[in-house]
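Participant: pasting the sequence and the predicted coordinates here, then a few questions.
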Amino acid sequence: MTRRQRNRTGAALALTTLLTLAGTSLAPAQPTVPPTAPAPIANATVVSNFLAAVQRGDRAQVAALLHPNVRWYQPGSNALSGLKPSREAVFAMSARIHEHTARSYRITDISALSTNGSSVAVRLHFSAASPVMVLDVDNIDVFKVQDGLITEVRVHSANLYHENAFWGN
């Protein structure tokens, strides 16, 4: 080995030692991988969990999945129609539904759950009985989900005439 080669080797070794002591290395940098955050719950899962909680009558789970300022749009021109601007207003509507139907109101079928961004559309079949008539109707409800909470619901009835007659004014 020539004197020049020995000087280069010595200089490289000194530089490597210095960098190692400083916490740096000449080795190629390894890509840093940021810590993985837990995956957000899929919007469809949030809605499925909400509907399952409604079917079980699990008020705590329903409340946990509704944003406190949820906006619930109920169609028609009946006692339930109009905007419900909060979780409390939705629970008040639910209480009125159960009172009117002697707690017979049920979601009997959930199908065709479809997503588009933050929106989840679901075909639901409802049944209930009042002292004077029976409700048997399909709805398509469109839910908006943000950060794992339902922030908006728009109900679309397949038979609004029948719902208006059933719920009355």
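Facilitator: Cool, got the structure.
Participant: from here on, just use CA atoms for contacts and neighbour counts.
Facilitator: Will do.
Participant: contacts for the lengthiest strand in the chain, please.
Facilitator: Taking residue count as the measure and DSSP state E as the definition, the longest strand of the chain comes out as strand 134-146. Judged by C-alpha atoms under 8 Å, 6 or more residues apart in numbering, the contacts made with strand 134-146 from elsewhere in the structure are 43, 46-47, 118-129, 150-159, 162-163, 166.
Participant: use this one as the comparison:
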Amino acid sequence: MTTKEVVTAYSVALSQGDIPTAFSHFSPDARWHQPGNHRLSGTKNGLDEIGKMLGEMMEITNGSLVVNPTGDLMSNGNFVSFPVRFSGKNGEKTIDMNGVDLFEVVNEKIVQVWLFSEDQDAEDIFWS
């Protein structure tokens, strides 16, 4: 699989709610860099921490968190850039903004993920 194919397979599985298949595309010691200054921010190490964070996100949003691609994946060596739009509801708070997810793929496994959002301050308020 190419780096783009790995990220595409992960994204498709995630969009279908197939978490085991989505996580099968990660290295067991993957790192997820969640930006911002809120309770979910920081680097998550390994699938347990990543899974816990994603589970908390779904719990906070009562399952309303949606991430949709907004453009083509672009690759440069081991890196894949994935433009997205994410939205969700947290009580009375809502979020709907663009972002970029950057994946590092090594030996056909995702080893690191960095997220970027167009308005980090608004995202911090949403997750607070």
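Facilitator: Received the coordinates, thanks. Note that the coordinates shown come from a computational prediction; the quantities given were computed from them, not determined experimentally.
Participant: rewinding a little: among the contacts of strand 134-146 of structure 1, name the ones in strands.
Facilitator: 119-129, 150-157.
Participant: still on that earlier bit, what range in structure 2 matches the longest strand of structure 1?
Facilitator: Strand 134-146 of structure 1 lines up with residues 94-106 of structure 2 when matched by TM-score structural alignment.
Participant: so stretch 159-167 of structure 1 matches what in structure 2?
Facilitator: Aligned using TM-score structural alignment, stretch 159-167 of structure 1 spans residues 119-127 in structure 2.
Participant: residue at max distance from the center of structure 2?
Facilitator: Most distant from the centre of structure 2: Glu92, at 23.0 Å, with distances by C-alpha atoms, centre = their mean.
Participant: contact partners for it?
Facilitator: With C-alpha under 8 Å, 6+ apart as the criterion, no residue contacts Glu92 of structure 2.
Participant: so the closest residue in space to Val111 of structure 2 that isn't next to it in sequence, which of the three states?
Facilitator: By the measure of C-alpha to C-alpha, 6 or more residues apart in numbering, the closest residue to Val111 of structure 2 outside its immediate chain neighbours is Ala30, 4.3 Å from it. For Ala30 of structure 2, the reduced secondary structure class is strand; criterion used: DSSP: H, G, I helix; E, B strand; the rest coil.
Participant: what is the burial count for the residue mapped onto Ala30 of structure 2 from structure 1?
Facilitator: Aligned by TM-score structural alignment, Ala30 of structure 2 pairs with Val70 of structure 1. Number of residues near Val70 of structure 1 (other C-alpha atoms under 10 Å) recorded here: 22.
Participant: so what's Val70 of structure 1 up against?
Facilitator: Applying C-alpha under 8 Å, 6+ apart as the definition, the contact partners of Val70 of structure 1 turn out to be Lys84, Pro85, Ser86, Arg87, Ile150, Thr151, Glu152, Val153.
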